[in-house]
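> Below: sequence and its predicted model.
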Amino acid sequence: MTLSRRQLLQSVGAGVATGVLGTTASAAGSRTDTRRVFVHPRNGLLGNLLEVVESVGGTTVLEYDNFDFVVAEVPESRLDDLLSATGVAAVEEDDETGIPDDWDPSLLDVLLPPDRADCSTHPDQRASWGHERIGADDVEPDGTGVDIGILDTGIQTDHCSLEVAGGRNFTASGPPGDYEDRHGHGTHVAGIAGALDNDLGVVGTAPNANCYAVKVLDDEGRGRYSELIAGIDWCMSNDVELISMSLGGETESETLAEAIASAHEEGHLLLSAAGNEGNPGDGTCDAETMTYPATHEDVLAVAATDEDDSLASYSSVGSAVDLLAPGTNIVSSVVDNEYAEASGTSMACPFVTGVAALVWETVDEDGPGPNEAVRQALTESAEPVFENCEEGYGLVDARAALAEDGAVDDEPDRGADRDGERTGNRLEAALEWLANAIRDFVEWLNGLFR
């Protein structure tokens, strides 16, 4: 949440830490009480913001090409001084994001090459059940000319089943040009979205798309919203049409929301895993277990199914779910030139990203722009499987999404009903936010006259 001046004074004055964020270690291993925060300028003007940060003993650690705010490390005792400084409008914590700690891929002996470094020894190509379930094996487009940013732990650049078009590292795990994956999650995600159709190992949903390794999670699978925003910023600056995020955080962020809205407005399509926080499994739709940024209205949120078309027990659910995709026991590439089976909404998201690339290829427009049209094609052609609100619009369907007169016109009421439901949910949330803001303002006014 964004910290108002009143909230900062309360937390700092009482000596209460509102989160251990951005603490730095000295060479001797001791810790200084600093906080890593977003600093927003008043009226969107950066002006002398860097000097303001420095004046309170802070250090600016990140600036962006497309956004008018910075990330800074600031002594916790000076946060109130920062917020009251001329030209500063808001300060917000830089919260954490990442992949589930229990992500546990299982190497497949049947796909283990005798010599991992020698591509000629790799096994014959094998599509995952999810690839076939969504109809990706039965369409002509292959993602040619479409750019996909895989915002994750990086991608193994010399994997026999992958071709990495480029990328950038925004973590402390190596220099900016080192976007190698030393974890495995990003390489698995990349394989689902865009593994090559080269008769080796596995094949992706959009095998001829350009996959970019945008490393926003470190070698342990952890990151911060500031690094995720840096990845979005890089995709915007490099006209990467699709921004795929198989990650999530526990808290919402107004700063990240601003970055997402800007990318969406510029024509990029952003997709995110719904989260692996589980669900009641009763179809009542009362649960809201999704992680952020999947709940953002400009993000296409993806939940996961098992092979029998049931909702995966680990899959998060909520009113912001847009689509389903296969997520359990999905075969894909992993680091060390190997192949593994893994489960999670992280695996479901790149299936939808891949289908989005197939649809984007058919649109007569280069670069960012037709995101709303592509999103509509995906949602309105989706296949209902649960017939309840847990599925969003339904299971992504590559064939229907690419059909000239597809499922869009066959079931117009279904999409309209669910759009109405989402609008109602978002209106309710907006009214709640407004009520809280009014309450805080009244409390602030009362404080002036005490």
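Great, that's in hand.

> contacts, neighbours, all on C-alpha from now
OK.

> For the most centrally placed residue in the chain, give its distance to Val352.
Centroid check for the chain by CA atoms, centre = their mean gives Met245 as the closest residue, at 2.7 Å. As judged by CA to CA, to the nearest Å, Met245 and Val352 stand 11 Å apart.

> do the same with Ser244
Where Val352 is concerned, Ser244 sits at a distance of 9 Å (CA to CA).

> quick check, distance from stretch 133-141 to the centre of its chain.
When C-alpha coordinates are averaged (CA atoms, centre = their mean, to the nearest Å), stretch 133-141 and its chain have centres 24 Å apart.

> For that stretch, which outside residues touch it?
Outside of stretch 133-141, the residues that reach it under the criterion CA atoms under 8 Å, 6 or more residues apart in numbering are 131, 205-206, 325-326, 355, 358-359, 361-362, 395-399.

> Just the buried residues from those, in ChimeraX please.
The following ChimeraX line selects those of these that are buried, judged by 16 or more other CA atoms under 10 Å:
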select :131,205,206,325,326,355,358,359,361,395,396,397,398,399
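
> Narrow the contacts of stretch 133-141 to those in strands?
The members of those that map onto strands under DSSP state E are Ala325, Pro326.

> Against that first model, consider the following:
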Amino acid sequence: MFSYLLYVLALGVIGTGLIQKKKHRPKYKIIGFRDEVSIEETEGILSNHGIKIKKHLPLANACLCLVDEISAGFKSLTANDNIEFIEDDYIAMIQVIPQTADSLKIKSQTIPWGISKIEAPKAWKHCQGEGIKVGIIDTGIDQRHPDLKANIKVAHSVVEGTGADDDNGHGTHVAGTIAALDNDIGVVGVAPKAEIYSVKAFDNKGRGRVSDIIDALNWCIENKVHIINMSFGFSVNSQALERAIREVHKHNIIMVAAAGNSGGKDTVLYPAKYPEVIAVAASDNKDKAADFSSSGPEVNIIAPGVDISSTYINQEYRLLSGTSMACPHVVGACALLMSISGADADNVKNAVLSTARDIGLPEETQGAGLVDVSAAVSNIKKTKGGFFYE
């Protein structure tokens, strides 16, 4: 009996030790520094505390590091005056409604209802997105898709150990809404001559980490894109991402993001929630708000997001729904306006919002209203520096 009790106690001690070991397992953290601290100084500070850098995140003046939160080095680091914040490497999700729809059989080119609803075809005689570089931070892209490949200029991945191809379908669908070719097959995008710069930052399950998204934003800056599509969202604010978004804005780049699929009031996700970003809600073909569409004071505009037909992986086409699908309609609209005007990001944003059509929904649901490409283009005169309104 005594031996049995010793055996049970021993198991308890071992079990507790295993739990503690698992609980205190090192994890990745983003460590942000004060603005005046240089990259060289960050390396020295972290080295002095015994912390190794996984990668630098210059847009956020931060580093991704593998740390042991109970180590003396980490505890002393948290008290260092040069540290602005320490946070988890949060995970974002693509904003698409789960579905099991089969591939669409499209015999000849059709214009998706959302493209028609925002009156993009009426603008094509004036502009089709020529010369505008659109960055798509997503699950990658089907580089062999016949409705996309001529418009794909660069495809890149920032996810360790993966290529740039889409292994989910979401990124390819988003790309098609923005810039599927006008080529007599499949579908056509809002801006059929825009240039696609795809950067994979999300895995095959539609999950992406802050650190990879910041890398993708930096890649977009380096490749001098004009507009960035962000059909994803976080439920929590990341100080590192917020810093990166502010830096991107300084580069005269338009950023557009999905408002979120949480429904209800005051549910807009990040990065759509940031003031530098255009937050897009979703509507259906009857100009009603999608029941899943997030709402809140941060919503800037609404666009088609229910049963949207677009390109898909394996050279297919598919219907998808979500604010993920609404977002690229606005990105395409911005590409059209920028291609005809040559205006800067703020002027394009103002033009899109000021010409949106009121569809009778609360402001927190529709923002300025439904994006109206034709109305925006018709009120623009091509000038050297920006917009003139009639």
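Yes, it's here. Everything quoted here is computed from the prediction, not taken from an experiment.

> returning to that earlier point: state the distance from the residue nearest to the centre of structure 1 to Glu432 of structure 1.
When CA to CA is the yardstick, Met245 of structure 1 and Glu432 of structure 1 sit 28 Å from each other.

> Identify the residues contacting Gln370 of structure 2.
Residue 370 of structure 2: Leu, not Gln. Residues near Leu370 of structure 2 by CA under 8 Å, 6+ apart: Ile118, Ile301, Ile302, Ala303, Ala356, Arg357, Asp358, Ile359.

> Mark which of those are buried, thanks.
Using 16+ other CA under 10 Å as the burial test, those include Ile118, Ile301, Ile302, Ala303, Ala356, Arg357, Asp358 as buried.

> what lines up against the third one once you look at structure 1?
So the one you mean is Ile302 of structure 2. Aligned by TM-score structural alignment, Ile302 of structure 2 pairs with Leu324 of structure 1.

> is it true that its match touches Pro350?
No: with contact defined as CA atoms under 8 Å, Leu324 of structure 1 does not reach Pro350; the gap is 11.3 Å.

> Can you spell out which helices and strands pack onto the helix ranked longest in structure 2?
Counting by DSSP state H, the longest helix found in structure 2 is helix 2-23. With contacts defined as 3 or more CA pairs under 8 Å, 6 or more residues apart in numbering; DSSP states H and E, helix 2-23 of structure 2 has no helix or strand neighbours.

> ok, then the element right after that helix?
Toward the C-terminal end, the helix or strand that comes next after helix 2-23 of structure 2 (DSSP states H and E) is strand 27-33.

> What is the equivalent residue in structure 2 for Gly194 of structure 1?
Mapped onto structure 2 by TM-score structural alignment, Gly194 of structure 1 lines up with Ala179.

> Count the residues that sit near its match.
Other residues within reach of Ala179 of structure 2, judged by other CA atoms under 10 Å, total 30.

> ditto for Val139 of structure 1
When neighbours are counted by other CA under 10 Å, Val139 of structure 1 comes out with 14.

> likewise Ala62 of structure 2?
The local packing of Ala62 of structure 2 (other CA under 10 Å) involves 27 other residues.

> Show me what it aligns to in structure 1.
Looks like Ala62 of structure 2 aligns to Phe69 there (TM-score structural alignment).

> One more: Asp266 of structure 2?
For Asp266 of structure 2, the aligned position in structure 1 is occupied by Glu288, per TM-score structural alignment.

> in a strand, that's where that match is, yeah?
No: assigned with DSSP: H, G, I helix; E, B strand; the rest coil, Glu288 of structure 1 falls outside any strand and is coil.

> who touches Ala190 of structure 1 in this structure?
With contact taken as CA under 8 Å, 6+ apart, Ala190 of structure 1 is in contact with Ile150, Ile155, Leu162, Cys211, Ser333, Pro350.

> now swap in Ser157 of structure 2 and tell me
Under the criterion of CA under 8 Å, 6+ apart, the contact partners of Ser157 of structure 2 comprise Gly140, Gly163, Ala164, Val199, Lys200, Ala201.

> repeat for Asn208 of structure 1
By CA under 8 Å, 6+ apart, Asn208 of structure 1 lies in contact with Asp142, Gly143, Thr144, Gly145, Gly194, Leu196, Asp197.

> can you give me the helices for the stretch 301-450 of structure 1?
Counting by DSSP state H, counting those that start in this stretch, the stretch 301-450 of structure 1 has these helices, from start to end: 345-362, 371-380, 398-402, 412-448.

> returning to what we had before: could you save the buried ones among the contacts of Leu370 of structure 2 as CSV and add columns showing distance to Gly32 of structure 2?
Conversion of the buried ones among the contacts of Leu370 of structure 2 to CSV gives the following (distance: CA to CA, whole Å):
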residue, distance to Gly32 of structure 2
Ile118, 41
Ile301, 32
Ile302, 34
Ala303, 36
Ala356, 39
Arg357, 42
Asp358, 42
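
> right, and out of those, which lies closest to Asp81 of structure 2?
Of all the buried ones among the contacts of Leu370 of structure 2, Asp81 of structure 2 sits closest to Ile301, with 41.1 Å by CA to CA.
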